[in-house]
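Participant: heads up, no residue letters with this:
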């Protein structure tokens, strides 16, 4: 490790060579085509750029032996096919402006890369002309031949990576590769709701349909909701709120799920920029920040977000697979996502996820409704039945006569036996979203009657959210009180880190943390948020600095302040075990209806469960 660098003599000097085209294509394939799913992504995007309205994808052995993409796009002529297989040849751009890109593909690397590492056959037909076909295998291109095809294009890729067998060792199992292909198709299907997609697995002479999404109809949000319901399931569509916000020329649309519809992993987070599926760390961080106040650390939000802007404001040419983007003003889309989602969730009011009620009904196991079949040999005799009946009576032995109960009679006015009168459920109250309070169970759960069923409310969790929202509102109106330090705390940083912190000084001061330059890389902390008490200012600033370096914005201080408010709300709310009067219960229900985010507590758990009357009747077999 500590050896001195070896001196290279004139005779040993490495010679710079021009790689041949086949080697260059194989190297490019290593960047563009990582696995079969990457090949599917590139080919389907080509079909979309060609204006296809129907796309059929077939694969075999996880895409390792066969990938076939069939579309009804505009097609290619005999002159186009050889050019399409040449490196950096594309119909998407002319090369004069790499910032004004309005198509999926533009690099001109996908087809030649696939032809360099597999056996690629392209059959295509332009309207009014004859169909043509070309084949390239391991980089060797064949002649253009006549073919039979009604319209569109069929791209067939066989034996992927046969020309680079070492790459095959790094592929996963057929099942894992097939799942990756399915994920790619579903992402592109979400991006294009007006296009029909079909995914099939081929085994021998038969095929099995894995996924199908017919073209949606109607306006954008109706079509998008239908497509998301088809791809992500009805549960997501039923428990998501629509997003439509705009800031400085960037528009945010899509759907974000309610906090109570959260996931155990970040598996339902989909981001699209100008219709292109991306995995951008900055945008994913904004999504997490939008739910920071509603979910615990081990839960993840679900959302499908679509950002639309002028192509010149975003650079998509920063990654060979076009999976990452870079915005000219990074803070605008981030802030738009945070405020757009929070505003939509606030408009949802007290609404909670319907999956909570589904889980509640699933936990209820009704007894069998019909009598079990009894065979003659299992039918008890008359004597056995008499003994069984006698055994169920409170007697010490079968030969004793029944005796009257001689224990003490319970006092109906003692606290243990007092029966409260059932409060009257007026029509005005039952028409409210959370209904009229009818009872309190175990001194913790409020049972309310609605027009369509019943609601069960966790009184402590609900009141905790109400108090928390009240404290946040007061903080927003009055600001965060700052506590001046008798002796300023000096924290040493590198000059670059200190400059980055001081750029955010105004934002930190609004949250009660005042910092000033102290020469070189030192930063002086003059004031800290009073609500946090005695804190380690140096550790807090380092956390803020790490977040600034990672995401360009820090929410660490705000999160710590809100965590304190959350604890204050927890201690200041109605405790479990407290008996509530009917008036108090109804007042709590009305305040929940008027308070945003009251459908979940500060930790993301539901505050109430709503059960439809039809579901309750189904449990008892009355339907």
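Facilitator: Looks like it came in fine. Since the model is a prediction, treat every value here as computed from it, not as a measurement. Residues are numbered from 1 along each chain as shown.

Participant: Please count neighbours and contacts with C-alpha atoms only from this point.
Facilitator: Fine.

Participant: what sits up against the helix ranked longest in the chain?
Facilitator: Secondary structure of the chain read by DSSP state H shows that its longest helix is helix 459-478. With CA atoms under 8 Å, 6 or more residues apart in numbering as the test, helix 459-478 has contacts from 444-446, 562, 565-566, 568-570, 572-576, 588, 591-592, 595, 597-602, 607-608.

Participant: For ChimeraX, write the select line for the buried members of the residues you listed.
Facilitator: Command for ChimeraX, covering only those of the contacts of helix 459-478 found buried under the criterion 16 or more other CA atoms under 10 Å:
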select :444,445,446,562,565,566,569,570,573,574,575,588,592,595,597,598,599,600,601,602,607,608
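
Participant: Take this one as well and set it beside the first:
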């Protein structure tokens, strides 16, 4: 007969530590969350060698007495559940703090050397306890200001099987920095400092507006390339900053999502973000944003995983729809905006163009025998060469005789005769067309600078919006019945997901029926996808459902058809436009939603301010 035994306390803690403490960043997250929950106004974080050697967190919160410190190092002991809720049904669902499980400190202490020092405000002295891999090695008074200081050293030092799975110090540092960024973003009312190896990485002041805190942490360019969000429906609210579609990245590592102040990595929310940007970004590009979702605590379950980075919503479809609506409404307020400035690299190359050391042949013939030293006398002589001419153009015929074929190459550009800007020029943010360059780019003059428009990218977006407004999306999603219904074999969980969303697919033109435990019967396909392979299409959609919890792929495929039609039906690069056509395009862009970016997330126009133009010529 098998004998069942109770495991030793230190072994129980190490097993629990495997769930809570995976790497230095996991321990850091737990310690900073404790500091936040303590009511701290300032949190100082310091790590050495990416946290492999040391992690230290100091706060000015409520502090702990010696008795409380002893209790805090026991498993399942916490101050996060008020006594009135302990033992009450549904207590966990009403927790508003970041921590509540009572596992972090004993788990960390079982796999590292943990020094815990704390002083209650008003007490004459503090107290210290040192636990080395589960064993109490030191205890006594400690001198420190009110608050708590926790130091973790030699993580997994006596657990070599775990230690060898840790990554390099550089990788662990990156994970720690990401944790601090997310928690600091969630609480702009708290001051944060973060040091790595004695080098100050972050220094964030308390009381900043959330958009300023986000811009400091994510990217300063986001302040000029994002829109503020404040969207509310009943008891649920969405706030934050969303980057314009033209301000995107190749990976989704700059998407920060928070639920009731808790940083989360949730598939439902990331899927909603992807859906909101569906027809504004290419599939391999990702938005930059920080979204803060607030809803009643009873509508979200935070006790899904020991790491508390996953949540579960009571009304998942409703939350997803709310998030998509809020994002799209916010982006609509800045949908005509584009990249705020030209590429910095392009500007630098423009300003550092090499200057010809030698004059052109035409100028050399005009100043034959003159001094090229650049003295004031030679410059004066050069100017006098034009003194006897009634018009500067009178010199052109003789000058042209000396040009080489390269000098005489005609650039692809046309300009309109310069005229005064209209008095109501502020009503035309994209300006008045002045010409066309390379038969691709429209150059316009606005009241506050120079505007350059990519005519194909701009018209592509205009055509797509026209197609949508005309109801083409509904026509494209019409069904096309198959002559012979096709049976597609899939795994049973995939069939369950497809059957659950069959009604939604029918609205998009895809008619499905269950055909046994491991198969689906396809009766019709969307008219816009007549050559789609049913097997591959259903497998892709099933994978999409498994990953995002919502059928995004089919709608995206139809959007892609619309975008392709818009691309082929728009003004092509290389087409010559007259001034009236250019101005008509500019005026329609000013009226059309999302005209600041094409269907793939690239900017349709850039503006060079007059200050930038003057810098190019050294006027500043």
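Facilitator: Nice, thanks for sending it over. Owing to the predicted nature of the structure, the values given are computational and were not obtained by experimental measurement.

Participant: The longest helix of structure 1 vs structure 2, average offset?
Facilitator: On superposition with structure 2, the mean distance recorded for helix 459-478 of structure 1 (mean CA distance after the TM-score superposition for structure 1) is 1.8 Å.

Participant: And the next helix or strand past that helix?
Facilitator: As assigned by DSSP states H and E, the chain's next helix or strand after helix 459-478 of structure 1 is strand 482-492.

Participant: chain center to the longest helix of structure 1, what's the gap?
Facilitator: 27 Å (CA atoms, centre = their mean, to the nearest Å).

Participant: Please apply the same query to stretch 187-205 of structure 1.
Facilitator: Using CA atoms, centre = their mean, the offset of stretch 187-205 of structure 1 from its chain centre is 21 Å.

Participant: three-state assignment of the alignment partner in structure 1 of residue 307 of structure 2?
Facilitator: Aligned by TM-score structural alignment, residue 307 of structure 2 pairs with residue 321 of structure 1. Judged by DSSP: H, G, I helix; E, B strand; the rest coil, the three-state class of residue 321 of structure 1 is coil.

Participant: Am I right that residue 321 of structure 1 is in contact with residue 32?
Facilitator: Yes - taking contacts as CA atoms under 8 Å, residue 321 of structure 1 lies within contact range of residue 32: 5.4 Å.

Participant: What number of residues are in the vicinity of the aligned partner of residue 465 of structure 1 in structure 2?
Facilitator: In structure 2, residue 465 of structure 1 lines up with residue 461, judged by TM-score structural alignment. Using other CA atoms under 10 Å, residue 461 of structure 2 has 28 other residues around it.

Participant: show me where the stretch 101-250 of structure 2 has strands.
Facilitator: Under the criterion DSSP state E, counting those that start in this stretch, the stretch 101-250 of structure 2 carries strands at the ranges 113-119, 126-132, 135-142, 147-153, 191-196, 199-204, 226-233, 236-243, 248-249.

Participant: just these: most buried one?
Facilitator: strand 113-119 (a mean of 26; mean count of other CA atoms under 10 Å).

Participant: Let me see the contact set for the most centrally placed residue in structure 2.
Facilitator: By CA atoms, centre = their mean, structure 2 has its centre lying nearest to residue 288, at 1.7 Å. When contacts are counted by CA under 8 Å, 6+ apart, residue 288 of structure 2 touches 242-243, 247-249, 252, 254-255.

Participant: about what we covered before: could you check how many residues crowd around the match of residue 307 of structure 2?
Facilitator: Here the count is done by other CA under 10 Å, and residue 321 of structure 1 has 19 residues near it.

Participant: Repeat that for the one 10 residues further on.
Facilitator: The number of residues packed near residue 331 of structure 1 is 15, by other CA under 10 Å.

Participant: quick one: what's aligned to it in structure 2?
Facilitator: So residue 331 of structure 1 corresponds to residue 317, using TM-score structural alignment.

Participant: cool, residue 186 of structure 1 as well?
Facilitator: So residue 186 of structure 1 corresponds to residue 181, using TM-score structural alignment.

Participant: and the closest residue to its match other than its chain neighbours, how many neighbours does it have?
Facilitator: For residue 181 of structure 2, ignoring the flanking residues on the chain, the nearest one in space by CA to CA, 6 or more residues apart in numbering is residue 217 at 6.4 Å. By other CA under 10 Å, 18 other residues sit near residue 217 of structure 2.

Participant: Thanks again, I'm all set now.
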